[in-house]
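A.B. asks: the following block contains a protein sequence and its predicted model.
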Amino acid sequence: MSLVRQLIQIALVEAWRGRTLAGEFVYDSKIDPLAGFLAGQPAPILIASVEEAEQAEDGQATRGVMGRPASLTIMVQTGVATGREIRDENGVIVLGAIGESDASYEAMLNLLDFQWRCALHDPDNSWAVLFRSLVTSIGTIKDVRATDPETGSKHAARFTQFKAEVLPDPMPGDTLPDAIEAGLTALEADGDPGFALIAASWRLMLEGSPDRPDWRILQSGLFTTDAGMAALGQIPAAIDTPADVELSMPGAKPVVISHDP
């Protein structure tokens, strides 16, 4: 479960960038200690990561390790270190630089939580559209406040976790599903050299072997051996040098059938 997970993580970050109170402070799988990170952070933050992936036994290609639909556990971390002015359309400050009270931090976290969810539902946000095209359903959503495990003190941050059923990764040589092709195309068109390198690497790995016969491709997908393919009647018969065959029928002249290339 690699390519879809990669596209999911990038789509989340890009769907949120510049569309919430966090502005450009949106990160992919940042692993710095939260307390230290917030101390030097000038604005609210959003962090996206995929924490777990599970592929059920009854999925496609059950015996194999590729080609199955998966369930991802996605984590969204929101945090507030300092205030930020929010103005209405007339320039009036609705929520100014927030104070050091729990209530004001909570208000900012709630606004940020609402904004990232709205961004993923936005029909005009191309990265959000990509995310939705890779996800077939969203399961249980749970969020908890971040606390310091040593002191028990609460941070102005929340962890939101949800399950997402997603498309299976393609096998090498497969025709790419529309959503995955759109994801790779979006990376190539973004202009970020890092994204372009990621897309090029995946396209190279997904090419497959052009001279591999169809039955070998099927064998790979079924995750089976030559013996297994033979049992399914899928291995072509060995072709030796053809021999002439004489067909004899009572009352008729013998007919010789020769190999004619």
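C.D. replies: Ah, there it is.

A.B. asks: could you use CA atoms for every contact and neighbour count after this?
C.D. replies: Fine.

A.B. asks: confirm that Glu165 sits in a strand.
C.D. replies: Yes: counting by DSSP: H, G, I helix; E, B strand; the rest coil, one finds Glu165 located in a strand.

A.B. asks: hang on, it packs against Thr73?
C.D. replies: No: with contact defined as Cα atoms under 8 Å, Glu165 does not reach Thr73; the gap is 9.0 Å.

A.B. asks: need the strands for the stretch 151-261 of the chain, in chain order.
C.D. replies: 154-166, 245-247, 255-257 (DSSP state E, counting those that start in this stretch).

A.B. asks: in addition, the following structure is provided for comparison:
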Amino acid sequence: MALSNAMQAPFPTIAQDRVYDSRIDPFQGLKEGDIAPLAIVYTDDDDRESLSGNNGGPPWRQSVNLVIELSMGMVGSLVGEDGNPMLGEDNKPLSTFVPIATEPQLEAMLDLFEEQVERLFRQPPNAWGQRLIGSEDALIVRVESWSSKRYVEREAQYRFAARQIMLRVMLPQPPSPDIVAVAPVEPPPIPPPLGPLLDAIIDDNGPYAADAEALKEMLTESGNFGPLVLAPLKRIRIKEADAGGGKRPDGVAQANFPET
């Protein structure tokens, strides 16, 4: 959403609306031989470091690898295993993005492309970028490292105009669940930052609205965001490890709470 400005102008990068989540959707308005930048975004390696020095476990400091693959794609025919062009239901050849040999101009365009992506984390150019980082309910607390690698096809001795950016990002600490005596009648809302983000995507009514609606429904029905339902606390009983002596010879103290 941030890299494409919700698939609408003004676009923050030269990829415009060609930003994908681990897959490449059908594209329109391009003909075979056209060159177009595109980006693929996904996450890898979810690591959690214990913040409790006593017994380990939660809460954790959570970090993930956010991967953004940048490439200069050229529209070409989709070829099957037999080497022949693949045809669609209308019996017309299918097109896809194919790698292109690197040239100085393409490398410069990739430099520009990466700079535009970096600007998204330094100075978010749109409201979706501010939801990503820089606001109170942002998806990312901070970027801890930035690694950029270029792809090289060594076997064929071709250099392709493609780069992989890997950001090590720290995620916010999720809120602790509430403790209640009676379960709520209505399912509780999905907490931030995910809940408000899904609502904003649905309200935007863009290409991802249906996906966001389905995710929200699935997560809400799972019930994982509800409070902890515990019976009312009636008494507290404390027993000292070293029993005897003092004002409590038996080493026991108890307090009863009034019924409500």
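C.D. replies: Right, received. Where do you want to start? These numbers come from a predicted model, not from an experiment.

A.B. asks: just to revisit the earlier point, looking at the strands of the stretch 151-261 of the first structure, which is buried most?
C.D. replies: The highest mean neighbour count among the strands of the stretch 151-261 of the first structure, using mean count of other Cα atoms under 10 Å, belongs to strand 154-166: a mean of 19.

A.B. asks: can you redo the strands of the stretch 151-261 of the first structure as CSV with distance to Arg132 of the first structure?
C.D. replies: Below are the strands of the stretch 151-261 of the first structure laid out as CSV (distance: least, Cα to Cα, whole Å):
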stretch, distance to Arg132 of the first structure
strand 154-166, 9
strand 245-247, 62
strand 255-257, 62
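
A.B. asks: closest one to Glu100 of the first structure among these?
C.D. replies: strand 154-166 (10.1 Å; Cα to Cα).

A.B. asks: would you check the span in the second structure matched by the closest one?
C.D. replies: Mapping strand 154-166 of the first structure onto the second structure (TM-score structural alignment) gives residues 159-171.

A.B. asks: can you give me the helices in the stretch 151-261 of the first structure?
C.D. replies: In the stretch 151-261 of the first structure, the helices defined using DSSP state H, counting those that start in this stretch lie at 178-189, 193-206, 214-222, 226-231.

A.B. asks: neighbouring contacts of the shortest one?
C.D. replies: Taking Cα atoms under 8 Å, 6 or more residues apart in numbering as the criterion, the residues outside helix 226-231 of the first structure that touch it are Gln219, Ile235.

A.B. asks: what does the third one give?
C.D. replies: Taking contacts as Cα under 8 Å, 6+ apart, the residues outside helix 214-222 of the first structure that touch it are Ala61, Arg63, Gly64, Gly67, Met171, Gly173, Thr225, Asp226, Met229, Gln234, Ile235.

A.B. asks: what's the local residue count around Gln115 of the first structure?
C.D. replies: Counted with other Cα atoms under 10 Å, residues neighbouring Gln115 of the first structure total 16.

A.B. asks: start to end distance for stretch 224-231 of the second structure?
C.D. replies: Start-to-end span of stretch 224-231 of the second structure (Cα to Cα, to the nearest Å) is 19 Å.

A.B. asks: are any of the contacts of helix 214-222 of the first structure buried, and if so which?
C.D. replies: Ala61, Gly67, Met171, Met229, Gln234 (16 or more other Cα atoms under 10 Å).

A.B. asks: how about the third one: what's its closest non-neighbour residue?
C.D. replies: Of all residues not flanking Met171 of the first structure in the chain, Gly67 sits nearest, at 6.3 Å (Cα to Cα, 6 or more residues apart in numbering).

A.B. asks: would you mind measuring from that neighbour to Ile74 of the first structure?
C.D. replies: When Gly67 of the first structure is compared with Ile74 of the first structure (using Cα to Cα), they lie 20 Å apart.

A.B. asks: next one: Val129 of the first structure
C.D. replies: 17 Å.

A.B. asks: quick revisit: surely the residue nearest to Met171 of the first structure meets Asp169?
C.D. replies: Yes: assessed by Cα under 8 Å, Gly67 of the first structure is found in contact with Asp169 at 5.5 Å.

A.B. asks: who touches stretch 62-73 of the second structure?
C.D. replies: 35-49, 97-100, 106, 110, 113-114, 161-173.

A.B. asks: try it again with 7 Å
C.D. replies: 35-49, 97-100, 161-171 (Cα atoms under 7 Å, 6 or more residues apart in numbering).

A.B. asks: that stretch vs the first structure, average offset?
C.D. replies: Here stretch 62-73 of the second structure, set against the first structure after superposition, deviates by a mean of 1.0 Å using mean Cα distance after the TM-score superposition for the first structure.
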